[in-house]
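Student: Sequence and predicted structure below; questions after.
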Amino acid sequence: MALGRGRAGAGSPAARQVWDSGHVEKTERPTVAVVGGGIAGLAAAARVRAERPDVDVVLLESSPDIGGKLRLGEVGGVVVDVGAEAMLNRRPEAVELTQASGLGDAIVHPATTAANLWSRGELLPMPRTLMGIPTDLKGLADSKVISKAGLARAAMDAVLPASSLDGRDASIGGLVEERFGKEVVDRLVEPLLGGVYAGHAREISARAAVPQVVALLDRDRSLTKAAARAMSGPASDTPIFAGITGGVGRLPAAVVTSSGTRVETDATVRDLARRSEGGWTLVVGSTREPRLVQADAVVLAVPAPPAARLLSDVAPAAALELARIEYASVAVVTLAFRLRDFPEVAGSGFLVPPVDKRAVKAATFSFAKWDWVRDAGGGELLLMRCSLGRHREEHQLQRPDEELVEVALHDLADAIGLSVRPVDAHVQRWGGGLPQYAVGHLQRVAAIRADVARQPGLAVCGAAYDGVGIPACIASGRRAADEVLAALAAPAPER
């Protein structure tokens, strides 16, 4: 077995051939510098290009490739996603950007969305929930995920007084535990949120991470009834997720090509300063050979830690709040197996409650979830992936790639009876990849943006602010673009 190695910043087959790096030169036309080449930065750049063709846009990315958590890798001779592999379809931003980038015909939806829970050593069908909130107690009982005692406690949701946050924030775990008890949080909410944030339900902000759940509090005294109504709304027949044939990792290169954004890779921005006459100076490159880049406006589309460093002088209050945002590290282990060797499985994969103390927190049967992945295997190879790593459990990932593969195989043997070796494996590490939305996150983001807004022509965006999913990051990038465009259009202050 050949082991493919991956890390954040490693090469992306699709993105590598899109541009030639070159020096940025200030022109007579207005210039916007976008710092960070993840999907939020790319969306910001594309928005500026679309709204103001007369504005020069340069995107500065510190790693060798664009795309951030959208990345392709080759496993068993098949190119698949080794980062994000799906985008929320019920929000419009990701689908819109995909269509605008020329990949509209490649949008696909999962062949199956039936998921499982590997709980207490059994692979059980996932009951119908809204982010872990049961929509049907009978269905919850039939799933056998919750014990009889846990079901009796969950049934109290129907008779408890209505819950209300009264304008305050709370953890999603605390909110659900108040209504349904500890077991529903441990066995349903934790694995679902763990798949999104790699965090802990009793620490994650309800208002920031699951506002749709908070909105239910005013709809019915019973959260079960409110969740059931929400799940049966007009969008209930719309596929929840979408993908792209060939991988979501194709999107970054398509955005660059379609928007005509000028990109520099291996271009680390080390400092940011406001010019006395207006506009910004960025220090770019190595410490030995730095160069100065001038821009009329700047969008910072980088994670919270580097954003905090760049803002330490120009927006110190924002920098302080950004420095307090914690991150989780995760690893994606992609495995290729011979079709004849793989056991029969049901559904698109499984989630694992952290209370069961397993290393794998989620597994996706990519060959079952996406028809294009199965087709790419040519009828001989099946590809799947496992996700490992949770907030404050970075030590679990401090092992060689080969050991992470063995850990994944060990859990797969127990979960689905896998007894064969893969023909190939790929480990993609995302160090500090997922921001944690602690209780009070919305207030923190508001304070950050208020401080940044005091500097005309400066905006921030990315997964640290309004959501970690692809559509949320695109929306964040577009918002930042609109903010700097408004600053460019404003009359210059009198001196």
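Tutor: Noted; the coordinates are in hand. Numbers count the residues shown, from 1 in each chain.
Student: Please count neighbours and contacts with C-alpha atoms only from this point.
Tutor: Fine.
Student: the strands in the stretch 301-450 of the chain, which residues?
Tutor: With DSSP state E, counting those that start in this stretch applied, the stretch 301-450 of the chain shows strands at 327-338, 349-351, 360-364, 381-388, 424-435, listed in chain order.
Student: One more to weigh against that first structure:
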Amino acid sequence: MRVIVIGGGISGLAAAQRLLDGGAGVTVLEASARFGGKLLTGDIAGTAAVDLGAESMLARRPEGVALARAAGLGDELEPPTTASAAIWSRGALRPMPKGHVMGVPGDPSALEGLLSREGLARIAEDADAPRTEVGDDAAVGAYVAERLGPEVVDRLVEPLLGGVYAGDAYRISMRAAVPQLYEAARAERSLLAGVRGIQERAAAHAATGPVFMGVQGGIGRLPGAVADACRAAGAELRTHTPVRALRRTGEGWTVVPEQGPALTADAVVVAVPAPVAGRLLADEAPAAARELTAVDYASMALVTMAFRRRDLARVPEGSGFLVPPVDGRSIKAATFSANKWGWVARQDPELFVLRTSVGRFGEEEILKRDDAELTDISLRDLESAIGLTARPVDAKVTRWDGGLPQYPVGHPERVARVRAGLADAPGVTVCGAAYDGVGIPACAASGARAAEETLASAVGAGERE
């Protein structure tokens, strides 16, 4: 079976790996100069390697770690050295509360010091309030605000969700983004009771090992390692190969690059952002294409900075902090990379590396600033938050335009319509962050699912023959 994978991000590479394991011949076409999508490493201050995209993956979900091990990175997996994060709220850094589900507490006392007395009193109303129906889906922010008050959303849910989706909690689908919370809302009248149930079940099946995992030298090394493993298994991988058209030809498919001859295959895995996938599928699967082109994306930027430790009046503690949008700050988070990752600190003990993130869905105006301005904006907020007055010895701004797909209310139904619409294009599957999750494990699982469907369709076709 010959399969072309369009897109060389982590989802496309995971699909290629699984297809190769299933005995398929695989060609991966990547439009850009490199593989990896939103995973990227670089250097700072000439000596320190850093992640310029995603920096970690959820280890409690196995697909990402399994992909790294299969690519030969098992001995280089490394958990964070600290998970002591904070929230910069009302002008002070406050410890991240323990025992919450995406900012929703099981015990309101965990939020003392973070919420006002009025906010804490509002949470208590959940116990006696009538059930809030969520139907087929609901916005996370709207549901939590109705049950516990808007302060919980503003001070906890919004910054936590924003760190994952760069989106608006009052638009984000609870069923898609926090399915545990959605199921708890359907099962329990009280939200607090539902969260306690989630926590009790998690404790009963407590997983061992770290929650998150990185890779020495940066998790941006993962795509390169997977690509090398795919090549070693016989795949052909091409960069600088954008695809212009996708056409059904008899029992197979023709893929037309922007330059060079057309390629033929028995099946195609489309592993590109939703709008690009929609353009490619417009002629062959118009219903799916319409849904894909309607997917919104948020843009953001990461500002990575290196400081001489001797220039710091005080070395920041912990792994970093999140920032509630309600406080009107420019940055939405800061990560103290030199504290969080042992491999970062070991590279150059004289440097302290940190990074900030800016940009949320619907608030991309700040991203029009040039790199120097974004760096200065970040430094001003860091001075207010942690008293940082030193100037960095190096700074690097990485822009991710249209980097994060948005999961509004109704997102699961949209994904179902996309997959139903692909019935018009037998032999084509889709995968990526736009469907069932934006993290590395979710993307790896999405790629593996697309590959499994492709291999299964080949078996089915063989049986019919």
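Tutor: Perfect, thanks for sending it. Being a predicted model, the structure only gives us computed values, none of them experimental.
Student: What TM-score do the two superposed chains give?
Tutor: The TM-score (TM-score structural alignment, normalised by the length of the second structure) is 0.95; 456 aligned residues with a C-alpha RMSD of 1.6 Å.
Student: Put together a markdown table for the strands of the stretch 301-450 of the first structure, with mean neighbour count on each row.
Tutor: Listed next are the strands of the stretch 301-450 of the first structure as a markdown table, based on neighbours: other C-alpha atoms under 10 Å:
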| stretch | mean neighbour count |
| --- | --- |
| strand 327-338 | 24 |
| strand 349-351 | 25 |
| strand 360-364 | 24 |
| strand 381-388 | 24 |
| strand 424-435 | 22 |
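Student: of all these, which lies closest to residue 277 of the first structure?
Tutor: Closest to residue 277 of the first structure of the strands of the stretch 301-450 of the first structure is strand 424-435 (C-alpha to C-alpha; 35.8 Å).
Student: which part of the second structure lines up with the closest one?
Tutor: Under TM-score structural alignment, the counterpart of strand 424-435 of the first structure in the second structure spans residues 394-405.
Student: mind checking how far that stretch is from the chain centre?
Tutor: Chain-centre distance of stretch 394-405 of the second structure: 13 Å, with C-alpha atoms, centre = their mean, to the nearest Å.
Student: Which residues does it contact?
Tutor: With contact meaning C-alpha atoms under 8 Å, 6 or more residues apart in numbering, stretch 394-405 of the second structure is reached by 38, 44-45, 52-53, 165-166, 295-307, 371, 374-375, 433-434, 438.
Student: about what we covered before: out of the strands of the stretch 301-450 of the first structure, which gets nearest to residue 122 of the first structure?
Tutor: Ranking the strands of the stretch 301-450 of the first structure by proximity to residue 122 of the first structure (C-alpha to C-alpha) places strand 349-351 first, at 10.8 Å.
Student: re earlier: for residue 453 of the first structure, which of the strands of the stretch 301-450 of the first structure is the nearest?
Tutor: strand 424-435 (22.1 Å).
Student: Average offset of the closest one relative to the second structure?
Tutor: Mean deviation of strand 424-435 of the first structure from its aligned counterpart in the second structure after superposition (mean C-alpha distance after the TM-score superposition for the first structure): 0.5 Å.
Student: got the angle for that strand vs strand 327-338?
Tutor: 160 degrees (axes from the mean of the first three to the mean of the last three C-alpha atoms, to 10 degrees).
Student: quick one: strand 424-435 of the first structure to strand 381-388, angle?
Tutor: Orientation note: strand 424-435 of the first structure sits at an angle of 40 degrees relative to strand 381-388 (the same axes, to 10 degrees).
Student: Pull out the buried positions in the longest helix along the first structure.
Tutor: Secondary structure of the first structure per DSSP state H: the longest helix is helix 470-489. Of the residues in helix 470-489 of the first structure, those with enough neighbours to count as buried (16 or more other C-alpha atoms under 10 Å) are 470-485, 487-488.
Student: who touches residue 35 of the first structure in this structure?
Tutor: 41, 59-61, 269, 298-302.
Student: Most neighbours among these, please name it.
Tutor: For the contacts of residue 35 of the first structure, neighbours were counted using other C-alpha atoms under 10 Å, and residue 41 has the most, 35 neighbours in all.
Student: Trace that one over to the second structure, please.
Tutor: Under the alignment by TM-score structural alignment, residue 41 of the first structure pairs with residue 12 in the second structure.
Student: Residue 410 of the first structure now?
Tutor: For residue 410 of the first structure, the residue aligned by TM-score structural alignment is residue 380.
Student: Correct me if wrong: residue 217 of the second structure contacts residue 50.
Tutor: Yes. Applying C-alpha atoms under 8 Å, one finds residue 217 of the second structure in contact with residue 50, separated by 6.9 Å.
Student: So if I had to pick from the two, which one is more boxed in?
Tutor: residue 50 (25 against 22).
Student: Please tell me I have it right and the more buried one contacts residue 215.
Tutor: No. Taking contacts as C-alpha under 8 Å, residue 50 of the second structure lies outside contact range of residue 215: 10.7 Å.
Student: Count the residues that sit near residue 207 of the second structure.
Tutor: Neighbours of residue 207 of the second structure under the rule other C-alpha under 10 Å: 11.
Student: Can you tell me how far it is from residue 59 of the second structure?
Tutor: 10 Å (C-alpha to C-alpha, to the nearest Å).
Student: before we move on, what about residue 357 of the second structure?
Tutor: Counting by C-alpha to C-alpha, the gap from residue 357 of the second structure to residue 59 of the second structure is 23 Å.
Student: and what of residue 157 of the second structure?
Tutor: As defined by C-alpha to C-alpha, residue 157 of the second structure lies at a distance of 22 Å from residue 59 of the second structure.
Student: more neighbours, these two?
Tutor: Using other C-alpha under 10 Å as the criterion, residue 157 of the second structure and residue 59 rank with residue 157 on top: 25 against 20.
Student: Now do the same for residue 339 of the second structure: its match in the first structure.
Tutor: Residue 339 of the second structure maps onto residue 368 in the first structure, by TM-score structural alignment.
Student: neighbours of the closest residue to that match other than its chain neighbours, just the number please.
Tutor: Computed as C-alpha to C-alpha, 6 or more residues apart in numbering, the closest residue to residue 368 of the first structure that is not its neighbour in sequence is residue 348, at 5.8 Å. For residue 348 of the first structure, the number of neighbouring residues by other C-alpha under 10 Å comes to 21.
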